[in-house]
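In: Pasted the sequence and its predicted model underneath.
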Amino acid sequence: MNRVRVGVQAEDPITLAGLTSFLKTRAELFVVPNPAEADVIVFAADRVNAKILADMRHSAQQWSMPRVLVTNELNPADVLGAVESRVVAVLPRTAATGSRLINSVIAAAKGGGMMPPNLLGELLKQVDYLQREVLTPKGLNASGLTSREVDVLRLMADGLDTAEIAQHLCYSERTVKNVVYGVTNRLNLRNRPHAVAYAMRVGAI
């Protein structure tokens, strides 16, 4: 059986020690000291406040693997922020029994998730609001790209240069350059290959 490599993070050393000790007893898991080597990270905090959310965001920027969050308190307004920090499962500490925690970790490693119904409902409301009030009025989709940007990046990914893209889409070369500049500047992308890589990563092309 392939064991799931787990990294453990917590807001205080006592919780960290206890959680690490428990997870080490499970045959299905292998606790790694370096989170960069983990398949899943378990993050424990009594309550998710602004500092904890910032810590999770920072951690997610360093390591992209999924997170299982164990907490007593998560403000519904912060659910989207937690998901953006790679959290795929949320367990109340009082309900984080051995089997539930292990099942959540294994599900996360397989690309699944687990979230209480009230938090899932709140997340769906926030995503709907984001799509309806923020993205759609700007002509963006959930990837943060406009349909014009997707068209240009798709052709760029196929190896076409600026002139060929302009001819294919019946745009001027200046328009194509403006589209590329707009997307790289707005999303803080370094160059054209980075823009193509971003579009592929978010599933836009």
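Out: Noted; the coordinates are in hand.
In: From here on, just use CA atoms for contacts and neighbour counts.
Out: OK.
In: check contacts around the residue nearest in space to the middle of the chain.
Out: Closest to where the C-alpha atoms of the chain average out (C-alpha atoms, centre = their mean) is residue 86, at 3.7 Å. Residues counted as contacts of residue 86 (C-alpha atoms under 8 Å, 6 or more residues apart in numbering) are 60, 64-67.
In: Can you classify residue 72 by secondary structure?
Out: The three-state label given to residue 72 by DSSP: H, G, I helix; E, B strand; the rest coil is strand.
In: how close does it sit to residue 99?
Out: Per C-alpha to C-alpha, to the nearest Å, residue 72 is found 18 Å from residue 99.
In: same check, this time on residue 61
Out: 29 Å.
In: got it, and residue 167?
Out: 59 Å.
In: if you count what's nearby, which of those two comes out ahead?
Out: residue 167 (12 against 9; other C-alpha atoms under 10 Å).
In: how many other residues sit next to residue 68?
Out: 26.
In: Kindly apply the preceding question to residue 136 instead.
Out: For residue 136, using other C-alpha under 10 Å, the count is 15.
In: Kindly report the same for residue 43.
Out: 21.
In: That one is in what secondary structure piece?
Out: strand 40-48 (DSSP states H and E).
In: Pull the residues that contact that strand.
Out: Counting by C-alpha under 8 Å, 6+ apart, 4-12, 15-16, 35, 52, 65-75, 93, 105, 108-109 sit against strand 40-48.
In: report the angle between the axes of the next helix or strand after that strand and strand 40-48?
Out: For strand 40-48, the following helix or strand on the C-terminal side (DSSP H and E) is helix 50-62. Here helix 50-62 runs at an angle of 160 degrees relative to strand 40-48 (axes from the mean of the first three to the mean of the last three C-alpha atoms, to 10 degrees).
In: Comparison target below:
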Amino acid sequence: MTNRITVLLVDDHSVVRQGVRAFLEVQKDLHIVGEASTGEEAIRLVQDIVPDVVLMDLMLPGMNGIEATRQIKRISPSTNVVVLTSYHDDEDIFPALRAGATSYTLKDIRSTELAEIIRKAAHGESVLHSQVANRVIQEVREARRAVPPVFVDLTERELDVLRLIAEGFSNTAIAEKLVISEKTVKGHVSNILNKLHIEDRTQAAVLAWRQGLMEL
């Protein structure tokens, strides 16, 4: 079958890998192209195979799944990582998402749900387990409350752009860092200036530092 989604399984428990493989192999649109029991092995396989999706456990011997995810995204940006783990503490969730994981789910989900998450990940769509999503929403709300009042009208992406402006990045550099177009960056800058009622990016940078945004 053509255009099948290629999947790499990463888990240090062979029984888990066997169980996941047994189910996914009967899905006609999914193709298991390899298995790894360590982060280092996963990275080597990604370099060789360049799978569409990596199904990643976090608790691995040696290099953990978070660092493996970070390196996988560096060497193969087109590969999307789905975290499949038993852990949903803050020290696992947020570092994994920051490392580049597309989705984060727990091992208590149904097999059919896992297959659908993999399909969505292959197209860059994110899915968070309900417990994980609740924690992420809570964190976002807390972060918004921590933003100085003068910046409350800015969106999360506009805040990201403003922070980078304050750090001295050009529009081109901001576009590369946030993986968006330079035209989009210019739009964000325009919105920031309008919302803050200031004339240029220098004033925006000064305001960000003076109001404590850069200290958060």
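Out: Yes, it's here. These figures come from a predicted structure and were not determined experimentally.
In: Fetch the TM-score of the aligned pair.
Out: TM-score of the superposed chains, computed with TM-score structural alignment, normalised by the length of the first structure, equals 0.60; 164 aligned residues with a C-alpha RMSD of 3.8 Å.
In: Run a quick neighbour tally on the nearest residue to residue 144 of the first structure once chain neighbours are set aside.
Out: Counting by C-alpha to C-alpha, 6 or more residues apart in numbering, residue 144 of the first structure lies nearest to residue 135, which is 7.3 Å off, once chain neighbours are set aside. Residues within reach of residue 135 of the first structure, counting by other C-alpha under 10 Å, total 17.
In: Please give the number of neighbouring residues around whatever residue of the first structure lines up with residue 134 of the second structure.
Out: Under the alignment (TM-score structural alignment), residue 134 of the second structure maps onto residue 121 of the first structure. Neighbours of residue 121 of the first structure under the rule other C-alpha under 10 Å: 12.
In: which residue ranges form the helices in the first structure?
Out: Applying DSSP state H to the first structure gives helices spanning 13-24, 50-62, 79-84, 98-109, 117-129, 147-157, 162-169, 173-186, 192-201.
In: what's the closest of the ones you listed to residue 141 of the first structure?
Out: Closest of the helices of the first structure to residue 141 of the first structure is helix 147-157, at 7.9 Å (criterion: C-alpha to C-alpha).
In: Just the buried residues of the closest one, please?
Out: 149-150, 152-157 (16 or more other C-alpha atoms under 10 Å).
In: Kindly report the same for stretch 193-205 of the first structure.
Out: Buried, per 16+ other C-alpha under 10 Å, within stretch 193-205 of the first structure: 195-199, 204.
In: residue contacts, the residue mapped onto residue 108 of the first structure from the second structure?
Out: Superposed on the second structure with TM-score structural alignment, residue 108 of the first structure falls opposite residue 121. With contact taken as C-alpha under 8 Å, 6+ apart, residue 121 of the second structure is in contact with 53, 80-82, 102-103, 127.
In: same thing but at 7 Å, please
Out: 53, 80, 102-103 (C-alpha atoms under 7 Å, 6 or more residues apart in numbering).
In: and those as CSV, adding distance to residue 27 of the second structure and neighbour count?
Out: Below are the contacts of residue 121 of the second structure laid out as CSV (distance: C-alpha to C-alpha, whole Å; neighbours: other C-alpha atoms under 10 Å):
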residue, distance to residue 27 of the second structure, neighbour count
53, 15, 27
80, 19, 28
102, 21, 26
103, 20, 23
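In: Looking at these, which one is closest to residue 167 of the second structure?
Out: For the contacts of residue 121 of the second structure, the nearest to residue 167 of the second structure is residue 102 (27.1 Å; C-alpha to C-alpha).
In: Was I right to think the closest one contacts residue 80?
Out: Yes. If you go by C-alpha atoms under 7 Å, residue 102 of the second structure and residue 80 touch, sitting 5.9 Å apart.
In: Quick check: neighbours shared by the two?
Out: 121, 124.
In: What's the local residue count around the aligned residue in the first structure for residue 46 of the second structure?
Out: Aligned counterpart of residue 46 of the second structure in the first structure: residue 35 (TM-score structural alignment). Using other C-alpha under 10 Å, the number of residues around residue 35 of the first structure comes to 20.
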